[in-house]
Each structure stands twice: as C-alpha cells, then as structure tokens.
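S.K.: Structure here, sequence nowhere to be found:
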C-alpha cells in the first residue's frame, strides 16, 4: 500500500515538473524574441533621430499619436513605459516612444511573426510521456521483487534497532541489492563491534584506577564514573553539582566550547583536598569527555605547611633574639646601675631559654624516619618526674594537683612518651588560672594505657579546637607570651602520638577548662 502511494506521489510530482518545465521553456523563448525585437526597434528610432533615414523607409513601422483609440500596448507607452509588447494573431508587436524635447509626441510600433514553434511543446510532452511510461513499466515489472527486497530490508532495520551490535543478514537468493545490504550490514557490524569493544576497554580501565575519573557529555550529564569518584562525590550526576566550586565548573564548561586537552589544579573545600585535573577528548567516546582527578593534597599541603612553618619559626626566633640584642646593647653601651645589669641579664637568660626551647622543639618536629626503640617504661614515675620540674610554677600559681596514678609499666619509646606527657601537663599548668585545679590520671586495661590531664583553665573554643594541634597555633596570644611557650607543644604531642600509634581525645569548653586523654597501645 505504501509502495502504491509513493508511486502516485511520484507521478503527481513528475507531471507538475513537466508542466513547469514546459512553461519555463516557453517563457524563455518568448523573452528572447521580445528582447531581439526591442533592440531592432531602438536601432530604428535612433536612425530616425539621427536623420540617416526617413520614416517612410521602414514599411513595417506603425506610428501612433496620442489618441484614445490606439491599442492597449501603445497606450502603455504614452503612459510612460519605455517599451511595451503584445501578441496579436500569432504576431509579436513591440512599441517605444519617439520624444521631442523630453515629451512623447508619437509612439512607434514594429511587429513580426512569432517564431516560438508549438511543436516544441508537443515534443516535450511526448518525450516526458515516454519516460513516464518506461518508469511505469519498470515499476510494474519489478514490483514483486522490490516488495521482497523492501520487506527484507525493513526486517534488518527493525532488528538493528532492537540490537545494533548484532550482525544482521538476510537470504539474498543471489539478489544483487540484498547482497549489497548483507555486505553493508557486515561492515557496520564490524565497525560498531570494534567501537563498542574499545569503549568497554576504556570503561574497564577507568574502574581499575584508584583515583577519581568520570565521563560527561556536551549537556553536562555524567555518563559514568569509577568507584573513587563516587567515594569522593557520591551525589554528583551532572557537572552542575560543582556549582559551589565555580572555578572547577567553569573549567569543565570551557571544554565544551574549546575541545582541547586541558588541565588545572583545584582545591575542593568540602573534602579538603587538592586535585590535579585533566580533561581528555577521546574519539571513541563519541564526543564525550573523560576527566581524571589526581589527588595531590599531600605534597601541596606539605609545601603549604613547610612555608608556614618557616615563616612562623622566623617570626618566633626574631622575638627572643630582638630582646637579647636589645638588652645586651643596653648593658654594653649604656651607663646603667648594677641592679639594672642584673635585671637585664635575667631577661636575656629568660629569652635565651625560650630560644633554646624553640630550637629544641623545632628539631623534634622536623625529625623524619624516627627509629622507634621501645623499652619498658614506668609511666607513673615519668608523670611524677615532669611534675617535679614544674614545682616552682605550680607553687607560684598556687595550683592544686589531684593525681590518681596507677603503677603502670608498658612497652613504649621513653622520649616520645615523655614529650607527650610533658607538653599536655605543661599546657595545663600554664593555662590554668591562679588557685586552679589540675586532675591527672593514669590507668590501663588489657590493650591500652590511658593518660588524662584535666584543668579548669581558659578552655578552647570549638573553632580553635580544629587547629589547636597545628604548629605555632595559640589559643590566647597574649597569655602565651607570658608563659615562655613556643606554640609547638600540642604539635609535638600530635607528632609523637603518630609514631607511637597513640590516639588523642580532647573535650574543652571556653572559660571552663580542657580535658585531654592520650590512649597508648600496649
């Protein structure tokens, strides 16, 4: 039915095309004759004006004056037309004005027999009819064969839509058209299968990578991603997910405009990580884009930490050195009393001790690849020894020390354990107000040793608690300068705990005090 309908449509289009073609040829021939006759008439008018010939010389001329009885084509010239034409009784007439002083006084018309041969139109129709009959004969003669070919091809198309990656073949029965269809189907299958295999290989490779990788299309939708990406960004389904990471989003969008391999470095605040990101355009991904994200947080943070550490050390060294140099100059270059010399000497000694502590603490923090040699340590004796070293500070501030120390021996590194205990006890003493109370306990169980130091000092805000273990970070800058501290105490605690596989627990409330527990594995 569809085949008949298509042929009817073809027939209508064919007939209309034939009519339009005939009309076009007729118009072209007629315009050619009119143009030729107009040129001839213009030449005659010019010769008359030049006086080369008289009007009587041209027997084919017709001359009209402005009269209502003149033919319509002549009237058009009197109305202002440069030329006018008419076909009367198989003759073609062309008219033009004869002007005197810019005014049309007469109209000259010339005519000749129309040369457009009607037989041309008959030949066109006959030729068109013959072609149409030939097409009709071919259609009727091959209809049954064509119906079979079309039916088989339709089956292939339907099966291709259902499964484009399956090779599709039909029984050609030596039909050249169906043989060509089979050959084309085999070629398409080979190409698609090769492309599909390449895409599968890419996807398998992506899933084996231990860093985030995802693929997105020109609409911004994520086509696929590997486990590492889903772990870092579990809710991402479109690149618009990164709208709060505006620089990264612009980076992804820019590649849609300029499809070149590009890379950049971005910080993701939500997960506190730096990624080196590269976008690649792979032909086999059908215009999609593959994004690889290499986690470079560790080296970048190490560089930032190193830069900050150097800046902080320089600042901390400058303060005691400035005091030492200043008071030394005062002693050596000024006439001062013995009492002032003694006072300035004490200040110099205090600043020198502070400088020594800073250098020692810095060395402790910068040691890498420490070889941990564990020995049996009596933990309660270490705590008592530390408290004895701060006897005068405790007495001066009239602090009450509540000790609950069990007699505990366990295998650990003495220096690292001592550094942890000394710094958390020292912090409690320095940051507890006069007449304050410090509670120190030492307990254990089958697996761990627990050292707890609790005070009712100035406390630590929630914001500060996130940074309290950073190097040179101080909660109370004004108080820290009076305690001879270096700002490295809790950083050393964290550093040593890492090497002992110890865990740190801290509970603190501003103006109420702080409780720190270090859990050492046995």
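M.R.: All right, it came through fine. In this text, all values refer to a predicted model and were calculated from it rather than measured experimentally.
S.K.: use CA for all of it now, contacts and neighbours both
M.R.: OK.
S.K.: Check which helices and strands whichever strand or helix holds residue 143 sits against.
M.R.: Taking DSSP states H and E as the criterion, residue 143 maps to helix 118-162. Judged by 3 or more CA pairs under 8 Å, 6 or more residues apart in numbering; DSSP states H and E, the packing partners of helix 118-162 are helix 2-50, helix 176-208.
S.K.: Now do that helix against helix 176-208: the angle between them, please.
M.R.: Interaxial angle of helix 118-162 relative to helix 176-208 (axes from the mean of the first three to the mean of the last three CA atoms, to 10 degrees): 40 degrees.
S.K.: related to what we said a few turns ago, okay, the helices and strands packed on helix 118-162 in TSV with mean neighbour count next?
M.R.: Converted to TSV, these look like this (neighbours: other CA atoms under 10 Å):
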stretch	mean neighbour count
helix 2-50	14
helix 176-208	15
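S.K.: Could you dump those helices into TSV and include distance to residue 488?
M.R.: Listed next are those as TSV, based on distance: least, CA to CA, whole Å:
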stretch	distance to residue 488
helix 2-50	89
helix 176-208	42
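S.K.: ok, and here's another one to check against it:
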C-alpha cells in the first residue's frame, strides 16, 4: 500500500493545528501593531513634544524644579507617572509607588539611549525619551496604566476575536478544500492500490484540478491496466504450465538448495509412488529410492549435472531414466536442482521383446532352412539315384519351403498390422454368412481329425468393417482350434449382436492352455508346447496377428481355457 490511511488522517489534523496556530500568531501580530499605532505611537509623540519643550527652556538640574512647575502634563497625576534621570540618578519623579519606580529604572538598560521608544511593561506602557540639555543628556520616562486605555483595548480585543474567527474560518475552508480536492483523490488512489494488491482492477481515476494528483491518478490507472494485462498473461502462463506439467509423460521435481521440494508434477508422484502433499518437505523424507536420493545429494554437493538409468521397486519394478540439472546464478552458487524422470520400462520391455523376436525368428527360420539344406546335400551326395528316397526328400524340401514361406509371410503380415501400413477397406457385410462361407475351406482339414465345425447365431448380423480382416481373424482362430483339438471333437463358433457391438467366440475341446501361459499366448513366436506347435505347422505368429487386428478395429479379445477340457476365445468388436 502506498498510503497509510490513519497516518494520512493524523498528518491532516497536524497540518490543520499548525495552520490554526499560525493564524492565531498572525492575528496577535496585527493586534500588537494596532495597539502600537493607536496607543504607544501617540504617547511617544507626546513624550517627544515634552522633551523638545524642556530642551527649549534650557532645562538643567538646578532649574528643573522650576521648569516642571510650568509644564501642564506633569501636573496630571491621573494621566501618567514620570521620572527624569541623569546618568542613572533621579532628578525628579512623581511615582506614587517607589517599588515601581525602581523596577522602571532597572528596565532602562533595555531601551535605546538615543531615540524615543516604548514598551508594554508592569501592566502598563513605559515611554522613554532622551532630552539634550546644556549640561548633558537627561532621560524622561513616563509610565501609563493600561486602565487609562481600557475602552480602546476592549475594541482591539474585539477586533482581534473577529480577525481570529475570520482566519480560522478561512483555514477551515482551505482545509475542506484540501480534503475535497487533495485528500479525497489521494484516498481514492490509496484505495485503488489496495484493490490492486488484492487483484481487483475496477479503479478508474476521474481527473480534477490538481495536475500533480491527476498525474499520479493517471499513472495508477495506467499501471492498473498494465498489471491487469500482465496478471492475465501470468495466469494464462500458469494454466499452460499446469496443463503441461499435468499431462507431461515426464516426471519433474524441483528441489531447492536446502533440500526442500518446491515443485512436483503428477507423473513424478506416480513414478515415485507418492500420494501425499510434498511441497516444502525434504526430498529425503519423500523419495523412497536410496539410489535416487544419493544422486540428488551428489548433485547438491558437486553442483554437476548427473544422468543414469536406475531401477525402482516402488511398488513394482520400474526402469527410470534420471537426469539431474543444477542451476543458479553461477556454477558455484546453485539455487535449485531440476530432477527429470522418464519411465523407460516399456522401452526395456520392447528391447527384450525385440531381442526375443530376433532370436525366435532366427530359430524358426533356421529350422526349415536347415532341413532344406540337409536334404538337398543328401540328394547331391547320391540320393537322386534312388527314386523313392529322392521323391521323399524332395517332398520334405517342398514342405519346408512352404513352411518357410508361411513364416516369412506371417512376419511381414504382423509387421504391416502393427504399423497399420495398409488402410482398412470398410464396407457393410453380413457376418454370419461370411463365417459360414469361410469354414468351408476348413472342412478338408477338419475331416482328417473327424472334427465338426458349427456356427451358432440367432439372427443375421450386419457389420461395417474390413471384411478381409474379419476373415483373417477367424482363419487364424479356427486353424488353431483344429490344430490343437483331439480327434473326434468339435469346434463351435458363436455370433451375437449386443447393442452396438458384436460378440464372437471360438471354442474347441482340445488340449487347453495352462494358466501360467494364458497371458503370453499373444506374444510373437510364443508356444505352449513347442514340439506339438511345429508338428501342427504353426508359426507362432497367428494369435499375435489376431490381437493386433482386433486392437486396430477398437475391439477386445481374451481367452478362457482349462487343460484337458478346451479353449474359448472371446472377441468383442463395434458394429461400425
């Protein structure tokens, strides 16, 4: 706040009191001047006349008694008391009280010696007049009682009261003018500053007649508008920062040089498993990872940036890329350190999956290639001369080549599905009819194991999607169901429309999938029974392709299975 209200009011009262005192002093000065001109000045003139007369008659100490008898003023005791002195000695006097005479004599040192002068003294007026005579300088001193001039003094005091009243009235009017034209604008400006401090910007200054105050009010109005604009910009920046920090997939922690947490975003709280208010708390009391705490302590101590990959176990295992950046006015004087946390668990998992994929793909490709190479070398070594053996080997080579082609085709198909490199051809079609047409291609394969395939649907279901992708999903699921089913079993397909989605299920009565393997069957090249999978001709990529196709169509898939009883895959897809 620029102005203090109470202090300002106190200062205004002090100014008013000072003005009143000055006004009264000025009034007293004018009254004293009036008394001097109206009373003392005539008395001084009269004393001068008497002094000149005494000089003209040739006054001296010897004839003074004769001279004074002829002076009319000295014969009026009710008018004044007089004394004539020479060299401090009384030559003549008519004072009724000797004490007063002695007091008057003592005060002569305060009068100038060479001119007529007067003073207010002893409840009266004293007039001093020098007289030049033949035998030296005499002093004529006259004392007049105030009571002799009481009527005049009463008039003077009345005038003094009137003048004081008029001066006080003028002071009051000036004070009110200052209140209205100076104090009120200042109070309005003061109130505006208080509102600005409270983020209220409704103040609008109305110009008056005082340029200095008007300039101040105008500047405050301009400042208000600028602060309002900057406050809006600051709020917008804070909102953007809050929005960015809240949606950033990067953990951010700002720690002061005293070890207090100044800022932490939701991602960092999630990564560090923090669910309490942490601001202004010590990072050592909040962060549960000793490795991360040691890194922060080292950065605070060395003032050097640090980076590392660490593993957290809060509450589960996570791999975190940690970057710590100290900053401040100088490298030797840091104010805070910025801790950036990035969850690389998925990256690590993808690296593992990629490594496993390369190893599995190499293994899967090496098997048919090894077979082709081995039987080709056998044929070259002389087996071609034995027609039956040669035909058998060539048949194996052809089968392994087909298998190799299937593996490569599935790998390329999985790559296209994961990358969504091929756009979907969306068009309406009837699902039940499509599935019934599709299972005809599996009758020959199913008949070899005496497996029946049935489709259960209460009514036709119209769906708007990529028909080829739907056929691809059922092809893989039906092929798996036949391959992993025992002889003389059945495969059931159920199709049902539920609100705006269609539910599919493909069930078999095969060997089943153990609980421990059910979460991994959709991984690439994952096999529950590796020997049986290869013998069945599978590549280990079918279910991975199915899952990615369903995800691309905004659907879901899950499996229910019991070992020795069978397996059911449940699929849910939107109608459009």
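M.R.: Received it, and whenever you're ready, just let me know what you need. Remember, it's a predicted structure, so these values are computed and weren't measured experimentally.
S.K.: ok so, going back, out of the helices and strands packed on helix 118-162 of structure 1, which is closest to residue 489 of structure 1?
M.R.: helix 176-208 (43.0 Å; CA to CA).
S.K.: Identify the residues contacting the helix or strand just after the closest one?
M.R.: Under the assignment DSSP H and E, the closest C-terminal helix or strand after helix 176-208 of structure 1 is strand 213-216. Applying CA atoms under 8 Å, 6 or more residues apart in numbering, the contact partners of strand 213-216 of structure 1 are 206, 222-226, 228-229, 238-239, 288-293.
S.K.: any idea which of the residues you listed is closest to residue 126 of structure 1?
M.R.: The closest of the contacts of strand 213-216 of structure 1 to residue 126 of structure 1 turns out to be residue 288 (CA to CA; 57.7 Å).
S.K.: Next, count neighbours for the nearest residue to that closest one once chain neighbours are set aside.
M.R.: If the residues on either side of it in the chain are set aside, residue 288 of structure 1 comes closest to residue 217, at 4.5 Å by CA to CA, 6 or more residues apart in numbering. Neighbours of residue 217 of structure 1 under the rule other CA atoms under 10 Å: 18.
S.K.: Relative to residue 390 of structure 1, how far out is residue 217 of structure 1?
M.R.: 67 Å (CA to CA, to the nearest Å).
S.K.: So which bit of structure 2 is stretch 480-490 of structure 1 matched to?
M.R.: Aligned using TM-score structural alignment, stretch 480-490 of structure 1 spans residues 533-543 in structure 2.
S.K.: which parts of the matching stretch are buried?
M.R.: 533, 538-543 (16 or more other CA atoms under 10 Å).
S.K.: Mind putting these into a markdown table with secondary structure and distance to residue 104 of structure 2?
M.R.: Output for the buried residues of stretch 533-543 of structure 2, formatted as a markdown table (DSSP: H, G, I helix; E, B strand; the rest coil; distance: CA to CA, whole Å):
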| residue | secondary structure | distance to residue 104 of structure 2 |
| --- | --- | --- |
| 533 | helix | 145 |
| 538 | coil | 144 |
| 539 | coil | 142 |
| 540 | coil | 139 |
| 541 | coil | 137 |
| 542 | helix | 138 |
| 543 | helix | 135 |
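S.K.: Pick out whichever of those residues sits closest to residue 497 of structure 2.
M.R.: Among the buried residues of stretch 533-543 of structure 2, residue 543 lies closest to residue 497 of structure 2 (CA to CA), at 23.5 Å.
S.K.: Identify the residues contacting the closest residue to the closest one other than its chain neighbours.
M.R.: Sequence neighbours aside, residue 522 is the residue nearest to residue 543 of structure 2 in space, at 5.2 Å (criterion: CA to CA, 6+ apart). Neighbouring residues of residue 522 of structure 2 by CA under 8 Å, 6+ apart: 543-544, 547.
S.K.: tell me the secondary structure for residue 522 of structure 2?
M.R.: Put simply, residue 522 of structure 2 is coil when judged by DSSP: H, G, I helix; E, B strand; the rest coil.
S.K.: surely residue 515 of structure 1 meets residue 451?
M.R.: No - using CA atoms under 8 Å, residue 515 of structure 1 is not in contact with residue 451, being 10.6 Å away.
S.K.: quick one, helices of structure 1?
M.R.: Using DSSP state H, the helices found in structure 1 span residues 2-50, 72-78, 118-162, 176-208, 227-232, 246-257, 297-333, 338-366, 379-389, 391-397, 414-431, 462-465, 477-480, 489-499.
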